[in-house]
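# For reference, the sequence and a predicted model appear below.
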Amino acid sequence: MPESKSRWSKKTQFWLFLLAAIIVHQIPFVSIPFKWLESFFHEISHGLAALITGGKIVSIQLFPNGAGLCTTRGGFGFLISFMGYAGASIWGAIIFSIASVNKRLALIFSSAIIILLITCMLFWVRDLLTAVIVVVLLALLILPYKFKKLHYLQPLLQLTGMMVLLNSLYSPLHLFDGRAIGDGAALANMTFIPEIIWVALWMAIAVFAIFLLSKKSR
C-alpha cells in the first residue's frame, strides 16, 4: 500500500509540476530567469559538444530576451550546432529526474550547476551583461540554501528542470524569423535538410523527454 501511494504521489507531482511550468511560462517577469537558465544550458551544450570533439569555447553570451551565443573554435560542427536545443532538453529532463529522487541528490546536483555557472563566469564570460545574468542565476540557485533544512530546494529544482524542458520545447519555434540564421540554418547548410525538419526534431526530443518523465512517474 505505501508503495502504491508513493507511485501515485510521484505521478501527481509530475503533472502538477508540468502544469505549474506551463503557467509560469506565461507570466512575463517571473518566467525570465527560467528562460535565461534554458539559454545557459543551450549555450553550454554547444560548448561541451565543442570540447568533447576537440574544440574549445571562446566565449558565452546571454541576452535579456532569452537568446544566447556560444562562440567556439574547432570541434565537430554538426554536433556543436545540433546539441544546443537537444542539450537543453536533456539538461531539463536530468535536472527534474535527479531532483525527484530525494533532497540529498537535489542538493548535490544543485551544487554542481552552481559550480558550472561559476566556471562559465571565470573562463568564458567576456561581457558585463552576461555576467549580470549569470550572477542573477547564481543568486536564484543559492537562495534555497538560506531556508531552514532546505525544504524548498527539491521542489524548486524540480520546477526549474520542468521549466528548462518546457522552454526547450518552445524555443526552436523562434528560428522561424525569416532571417535564416541560427542552429537550424547552420544544420540546413551542412546537410541540405530543411530547417523545419531540425526544428521538428528538436521539439520531438523535448516531447519525448516529457513522455519519458511521465512514464517514469508511473
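Ah, there it is.
# can we go C-alpha only for contacts and neighbour counts from here?
Fine.
# Just list the residues touching residue 38, thanks.
66, 88, 163-165, 167-168 (CA atoms under 8 Å, 6 or more residues apart in numbering).
# Got a ChimeraX select line for the buried ones in these?
In ChimeraX, a selection of the buried entries from the contacts of residue 38 looks like this (16 or more other CA atoms under 10 Å):
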select :66,88,163,164,165,167,168
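# Out of the contacts of residue 38, name the ones that lie in helices.
88, 163-165, 167-168 (DSSP state H).
# In CSV: those, plus distance to residue 78.
Output for the ones in helices among the contacts of residue 38, formatted as CSV (distance: CA to CA, whole Å):
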residue, distance to residue 78
88, 16
163, 27
164, 23
165, 22
167, 22
168, 19
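# Pick out the most distant pair among those residues.
88 and 163 (10.5 Å; CA to CA).
# Closest to residue 44 out of the contacts of residue 38?
residue 88 (8.8 Å).
# Tell me the spacing between the closest one and residue 215.
20 Å (CA to CA, to the nearest Å).
# this is the other structure I want to compare:
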Amino acid sequence: MAPSVLVNSGNILPGPHLHHLSRRELSVNHTQAITLGIIAVYVVVIALLWNLPYVRWVLWPFKMLVIAFHEFSHAITSVLTGGRISSITLDPHEGGVTHMRGGKQAFTLPAGYLGSSLIGALLTFCGFNIVASKIASFVLAACFLLTLWWARRDWWTIGTVLAAVGVLVAGWFIEHGEGLRFVVLFIGVMSSLYSVWDICDDLILRKVNSSDASVFAKRYGGSSQCWGVIWSLISLCFMVCGILAGLAAFKQSFEQMEKDSKGFIPTKI
C-alpha cells in the first residue's frame, strides 16, 4: 500500500496522518495545562507578595537567590569581557552590588536583568519535568549556599536561606519529586519576571535613579525608563521561550513523570 504522501511538481505534501501528527505535537495535554495554570497563579501571587507590606517577607530567601542570579550575571559577563570582580554584596533591603574593574559596560549593565531572566527561563523549562527539576535542584542548592557567602550575614538571612534549601530537599520526598517540580517552577517564574517587577519598582513607582538602566542611559543615551521597558520585554520573551520549550520537550503525564523519576535517585514519603 502506498504511503500517504503526495508528490506535486517536486514538492512533498504531507498526507492526512502527518497533519494529525503535527496537530498532536503542538497541542497541550492535561498535565501541561495544569502546569501552565500554576505558572499563571505564581505570576499573580508573586506580584502581590512583591509589593504587600509585611507579607512580602515570605519571598525573602527566594528574592535573595534571584538577586544573586542578577549579580552573578553581572560578574560572569564582566569576566567574559575582560573585567575583574572586586566584590559582590547581596542585601534584599538595598539590592545587590557587584564591584567590577574593566569589562564592557555595554554588556555588563544589562546582563544582570537579562541573565537572571535567562536563568529563570531555564528553571521554568525544567519545571515541566520531575527529573529535570531534580537536576536543577542541585544547582539551586549550590546557588543558595553561595548566596550566604556574599549576603549580609545575620541570623534572619542565614535561617531563611537554609529554610529555602530545606524546601528544596522536602520537595524530593513528595510523590517522587512532584513537589520539587513546583518549587523549581516557582523560582523560575520569579527569576524570569524579576526584571519586570524590579524595573517597575525602581523606575516607575519609586523613581530610583541609581539603577542599571539609569547608568546605561547616561553612558549610551536614551532614558532609563526606555531601557527598562526594553529589558523587561526581552525578559518576557525569555520566559515565553522557556515555557514553549517545556511544552515541546516534556509531554509526559503525571504518572509517566513519576515512573521516570523512580529511576533517578528515587525518593518518596
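Perfect, I can see it now. Only a predicted model underlies this, so the values are computations on that prediction, with no experimental measurement involved.
# can you give me the helices in the stretch 101-250 of the second structure?
105-126, 130-150, 155-172, 178-192, 194-199, 212-220, 224-249 (DSSP state H, counting those that start in this stretch).
# what comes up buried for the last one?
Along helix 224-249 of the second structure, the positions that meet the burial threshold by neighbour count (16+ other CA under 10 Å) are 224-225, 227-229, 231-232, 234-243, 245-247.
# and it, how far from the chain's centre?
10 Å (CA atoms, centre = their mean, to the nearest Å).
# The second one too?
Averaged C-alpha coordinates place helix 130-150 of the second structure at 12 Å from its chain's average position (CA atoms, centre = their mean).
# Mind telling me what residue 56 of the first structure corresponds to in the second structure?
Taking TM-score structural alignment, residue 56 of the first structure has residue 84 as its aligned residue in the second structure.
# how close does residue 180 of the second structure sit to residue 84 of the second structure?
36 Å.
# no no, residue 155 of the second structure
Residue 155 of the second structure is 31 Å from residue 84 of the second structure, by CA to CA.
# Same check on residue 213 of the second structure?
As judged by CA to CA, residue 213 of the second structure and residue 84 of the second structure stand 21 Å apart.
# more crowded one of those two?
It is residue 213, of residue 213 of the second structure and residue 84, that has more neighbours when counted by other CA atoms under 10 Å, with 25 against 17.
# For the contacts of residue 38 of the first structure, work out which two are farthest apart.
66 and 165 (14.3 Å).
# contacting residues around residue 168 of the second structure?
137, 141, 180, 183.
# how many neighbours does the last one have?
Read it as residue 183 of the second structure. 20.
# Confirm for me that it is in contact with residue 172.
No. With contact defined as CA atoms under 8 Å, residue 183 of the second structure does not count as touching residue 172 (10.1 Å).
# Can you give me every residue that contacts the corresponding residue of the first structure for residue 111 of the second structure?
When the first structure is aligned by TM-score structural alignment, residue 111 of the second structure is paired with residue 83. Listed by CA under 8 Å, 6+ apart, the contact partners of residue 83 of the first structure are 42, 45-46, 49.
# if we go to 6 Å?
45-46 (CA atoms under 6 Å, 6 or more residues apart in numbering).
# got it, and residue 71 of the second structure?
residue 112.
# Tell me how far stretch 45-60 of the first structure lies from the chain's centre.
Distance, centroid of stretch 45-60 of the first structure to centroid of chain: 17 Å (CA atoms, centre = their mean).
# ok, back up a step: of the helices of the stretch 101-250 of the second structure, which is nearest residue 31 of the second structure?
helix 224-249 (10.1 Å).
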